[in-house]
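Enquirer: here is the input, now give the coordinates:
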Amino acid sequence: MNIVINQKEYIFKKGIRNDHKIRRSFNQLAEQSFGFDFEAWYQLGFWNEKYIPYVLLNGEAVVANVSVSLMDFYLSGEMRKYIQIGTVMTDANYRNQGLSRFLIERVLEDWHSNCDAMYLFAKDSVKDFYPKFGFVSAQEYQLNRDVTTNKLDIKVEKLNMEEQSDLKLLKNKSADLNPYSLFATESSEWLVLFYGISFFKNKFLYIPQYNTIVVADFEGDTMNCYDIYGTGEIPMDRILSAVMKKETKKVVFGFTPKEQEGCEISLLKQEDTTLFYKTKDQNICKGNKRMFPILSRA
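Expert: Got it, this is the predicted structure:
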């Protein structure tokens, strides 16, 4: 579709994953904007219909993008359909010309009445931009607790994201929701696998005896537990005790656990990041001390 913005003509397209030329230009803009691209994710077959770029092209070059991620959340036992907005980027030569505004308006037009809520994570430099579209800011809260059990002598394997068998295992396990989470995503394996081949490549730990994957890393005596994929039949304490190190004294959760006894809750502080949401129920985020799982952030 040809459109005119500020007296300049652009081509507007969405859902460009299988168009090689446009995808290549999209990846180039992502590399320039964020320092990574999506090509390996695509080539491995993990980019599916749940991640939808909305792009503007000048000729054959993608000059602006806003992506939609379709997210299914379970909240207090009920399924919620959320839309996450992300990968907002504009070529440096095309900024401040209304391109992002046009794309955000198209996303709202397509999805606002077809979901329970829309949300995004914005940098501080654009915090004043999203309220213009009816988005409001919200705080998130993170839980942590002291370790209450000793490390278990159980075999734990680090998954190798270069191995197809390990990728397949991660894909199958992460397709289900985290059974230990109060606010969990379902069928988000496409996004988990993006983390698996990029930023979290070395953080996936498999416990064969429990048929459970734990996403975690360690900083001194602290274990950051980002997510857990398993049957839920094993108590979470045993899962944590299997993967933690002998020196681990504290666990910080990257999701909101159902079991909160002994947990300390604090305001989630993220540098240069603010959560914005838009929903018919403006109280959806107020008074609820939880967080969007780290691995659900597109």
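Enquirer: going by C-alpha atoms from here, please, whenever you check contacts or count neighbours.
Expert: Fine.
Enquirer: wait, what's in contact with Thr212?
Expert: 173, 206, 228-231 (Cα atoms under 8 Å, 6 or more residues apart in numbering).
Enquirer: any of those residues buried? List them.
Expert: 173, 206, 228-230 (16 or more other Cα atoms under 10 Å).
Enquirer: what's the farthest-apart pair in the contacts of Thr212?
Expert: Tyr206 and Thr231 (13.1 Å; Cα to Cα).
Enquirer: what's the closest non-adjacent residue to Phe253?
Expert: Of all residues not flanking Phe253 in the chain, Cys225 sits nearest, at 5.0 Å (Cα to Cα, 6 or more residues apart in numbering).
Enquirer: where's that neighbour, which helix or strand?
Expert: For Cys225, the host element (DSSP states H and E) is strand 222-229.
Enquirer: other SSEs contacting that strand?
Expert: strand 212-219, strand 250-253 (3 or more Cα pairs under 8 Å, 6 or more residues apart in numbering; DSSP states H and E).
Enquirer: report the inter-axis angle for the first one versus strand 222-229.
Expert: It stands for strand 212-219. With axes from the mean of the first three to the mean of the last three Cα atoms, to 10 degrees defining the directions, strand 212-219 sits at 160 degrees from strand 222-229.
Enquirer: next secondary structure after the helix or strand harbouring Leu29?
Expert: Following DSSP H and E, one finds Leu29 within helix 20-34. Later in the chain than helix 20-34, the nearest helix or strand by DSSP H and E is helix 39-43.
Enquirer: what's the first helix or strand after that following helix?
Expert: Heading C-terminal from helix 39-43 (DSSP H and E), you reach strand 51-58.
Enquirer: I'd like the next helix or strand past that next one.
Expert: strand 61-75.
Enquirer: what sits up against the strand holding Cys225?
Expert: Against strand 222-229 from outside (Cα under 8 Å, 6+ apart): 173-174, 176-180, 212-218, 244, 248-255, 293-295.
Enquirer: now that strand: buried residues?
Expert: Here strand 222-229 shows 222-229 as buried, counting by 16+ other Cα under 10 Å.
Enquirer: ok, back up a step: only whichever of the contacts of strand 222-229 are buried, select them in ChimeraX.
Expert: The following ChimeraX line selects those of those that are buried, judged by 16+ other Cα under 10 Å:
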select :173,174,176,177,178,179,180,212,213,214,215,216,217,244,248,249,250,251,252,253,254,255,293,295
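Enquirer: so what's the residue lying closest to Ser241 once chain neighbours are set aside up against?
Expert: Excluding the flanking residues, the one nearest Ser241 by Cα to Cα, 6+ apart is Lys151, at 4.7 Å. Shown in contact with Lys151 (Cα under 8 Å, 6+ apart): 241-246.
Enquirer: mind redoing it with 6 Å?
Expert: By Cα atoms under 6 Å, 6 or more residues apart in numbering, the residues touching Lys151 are 241-242, 246.
Enquirer: rewinding a little: after the strand holding Cys225, which helix or strand is next?
Expert: With DSSP H and E, the next secondary element past strand 222-229 is helix 236-243.
Enquirer: structure for this one too, so we can compare:
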Amino acid sequence: MQTKQLTLNNKTYTLHIAYQANERMRQAFNAMTFDFWEFTFEPYYQSGYWDDNCILFSLFEGEQLVAHTTLSLFTTYTADQRLHLGQLGTVMTLPSHTKQGLSRFLMESIFESYNDKLDGYFLFANDTVLEFYPKFDFYAVLEHQASKAFCKQPTTHTVQRLDLTDITDLHCFQHYLKNGHTGCRFDTHSYGLAHFYCYANPAFGYAESIYLIPELDTLLIAQHEKDDLMIYQAYYLKDNLVDQAFNALADAQTNRVVLGYTPIDTGYTYNPYKEEDLTLFVSPALITYFEEQPTMIPLLSHT
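Expert: Prediction:
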């Protein structure tokens, strides 16, 4: 935890960084997060999997949290290099404290602390604040999502749905997170965030969407959505047999596979993708990854 007192616009604030172990301040953060986004980070903290890659930057005025930004750190693997990236998320300012430069101060504090450690940044901006981030040299880019037509074939492979409340299944899940390959061209896989989505917050729906195909040494986080099989992430230990794993999990109604990440594999069609009311912004170093070839930030890496 780091703490710094400062004055902005003749008001005194305290900047607290990485303070989640402080219950009083964490509960203030959770309350503000629920007011803005209708979820909290408390289950994540209680799970024990909140690691050093999820860093809180908050301004307090006295005991009141008034502005916040979360920095999430990723080691991202592309086709030809390894990148150290930061995602800015959970951006919040109390309505009574907007237009006072507080969000600007938090972003500048993050840049001051991490610019020499990171190769670039990205964030998902609400469409009401699209004019704010270009002031910090962020650029809006369009994501593209991979999909392909699919027809289920006969298979003898078995599918086991994991229950992460069972310690054996949890350890299996963690084995794939630690040792598996993703076959993802822009891989922002995070051990902590995987637990955030799939373990700490069952209400998100992913906890019941984890499937193991033992014969293929492959684990899928996936959901059936009408005629689509939505694959949020795939992990394999040895050979890339994800197509066979998709076939094992598909049902007779499945006529398309849709991915929540950008695959290395060929044979996919790419279509523009944009979440409702959100636009992806990236720092200059990342623009080429989205403009020169179809790319998306893996859905389970969003904060």
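Enquirer: related to what we said a few turns ago, adding distance to Gly15 of structure 1, write the buried ones among the contacts of Thr212 of structure 1 out as JSON lines.
Expert: Shown next, in JSON lines, are the buried ones among the contacts of Thr212 of structure 1 (distance: Cα to Cα, whole Å):
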{"residue": "Lys173", "distance to Gly15 of structure 1": "27"}
{"residue": "Tyr206", "distance to Gly15 of structure 1": "34"}
{"residue": "Ile228", "distance to Gly15 of structure 1": "31"}
{"residue": "Tyr229", "distance to Gly15 of structure 1": "29"}
{"residue": "Gly230", "distance to Gly15 of structure 1": "32"}
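Enquirer: and for the residue mapped onto Leu15 of structure 2 from structure 1, the neighbour number?
Expert: By TM-score structural alignment, Leu15 of structure 2 lines up with Phe12 in structure 1. Burial measure for Phe12 of structure 1: 19 neighbouring residues, criterion other Cα atoms under 10 Å.
Enquirer: pretty sure Phe12 of structure 1 contacts Ile22?
Expert: No - with contact defined as Cα atoms under 6 Å, Phe12 of structure 1 does not count as touching Ile22 (11.3 Å).
Enquirer: so what touches stretch 115-133 of structure 1?
Expert: Contacts of stretch 115-133 of structure 1 (Cα under 6 Å, 6+ apart): 81-85, 272-279.
Enquirer: re earlier: what about the closest residue to the match of Leu15 of structure 2 other than its chain neighbours, how many residues nearby?
Expert: Closest residue in space to Phe12 of structure 1, ignoring its immediate chain neighbours: Leu56 at 4.7 Å, by Cα to Cα, 6+ apart. Neighbours of Leu56 of structure 1 under the rule other Cα under 10 Å: 28.
Enquirer: so Leu56 of structure 1 makes contact with Ala64?
Expert: Yes - counting by Cα under 6 Å, Ala64 is a contact partner of Leu56 of structure 1 at 5.3 Å.
Enquirer: which residues does the alignment partner in structure 2 of Ala30 of structure 1 contact?
Expert: Matched by TM-score structural alignment, Ala30 of structure 1 corresponds to Thr33 in structure 2. By Cα under 6 Å, 6+ apart, Thr33 of structure 2 lies in contact with Thr40.
Enquirer: gap between Thr33 of structure 2 and Ser58 of structure 2?
Expert: 12 Å (Cα to Cα, to the nearest Å).
Enquirer: likewise for Arg82 of structure 2?
Expert: 29 Å.
Enquirer: higher neighbour count, those two?
Expert: Ser58 (28 against 13).
Enquirer: just give me the neighbour total for the residue lying closest to that one once chain neighbours are set aside.
Expert: Nearest residue to Ser58 of structure 2 in three dimensions, chain neighbours excluded: His68, at 4.3 Å (Cα to Cα, 6+ apart). Residues near His68 of structure 2, counting by other Cα under 10 Å, number 25.
Enquirer: got a list of what the counterpart of His68 of structure 2 in structure 1 touches?
Expert: Counting by TM-score structural alignment, His68 of structure 2 lines up with Asn65 in structure 1. With contacts defined as Cα under 6 Å, 6+ apart, Asn65 of structure 1 is in contact with 54-55, 88-89.
Enquirer: go again using 10 Å as the cut-off
Expert: By Cα atoms under 10 Å, 6 or more residues apart in numbering, the contact list for Asn65 of structure 1 reads 12-14, 26, 29-30, 53-57, 86-91, 99-100, 103-104.
Enquirer: buried only: go through those for me.
Expert: 12-14, 26, 29-30, 53-57, 86-90, 99-100, 103-104.
Enquirer: what's the overlap in contacts for Phe12 and Ile22 of structure 1?
Expert: 55, 57, 62.
Enquirer: tell me the one of those nearest Leu143 of structure 1?
Expert: Val55 (37.4 Å).
Enquirer: hmm, the closest one is touching Ser100, no?
Expert: Yes - the criterion here is Cα atoms under 10 Å, and Val55 of structure 1 meets it with Ser100 at 9.5 Å.
Enquirer: what residues do the two have in common as contacts?
Expert: 64-66, 88-90.
Enquirer: any idea how far Ala216 of structure 1 lies from Phe135 of structure 1?
Expert: Taking Cα to Cα, one finds Ala216 of structure 1 at 32 Å from Phe135 of structure 1.
Enquirer: my bad, Gly77 of structure 1
Expert: 26 Å.
Enquirer: which one's more surrounded, these two?
Expert: Comparing Gly77 of structure 1 with Phe135 by other Cα under 10 Å, the one with more neighbours is Phe135, at 18 against 10.
Enquirer: list the residues that contact the more buried one.
Expert: Per Cα under 10 Å, 6+ apart, neighbours of Phe135 of structure 1: 118-120, 129, 275-279, 282.
Enquirer: farthest pair within those residues?
Expert: Phe129 and Gln282 (18.7 Å).
Enquirer: if we can go back for a sec, filter the contacts of Phe135 of structure 1 down to the buried ones.
Expert: Buried among the contacts of Phe135 of structure 1 by 16+ other Cα under 10 Å: 118-120, 275-279.
Enquirer: Leu44 of structure 1: which of those residues is nearest?
Expert: Distances from Leu44 of structure 1 to the buried ones among the contacts of Phe135 of structure 1, taken by Cα to Cα, are shortest for Leu120, at 26.3 Å.
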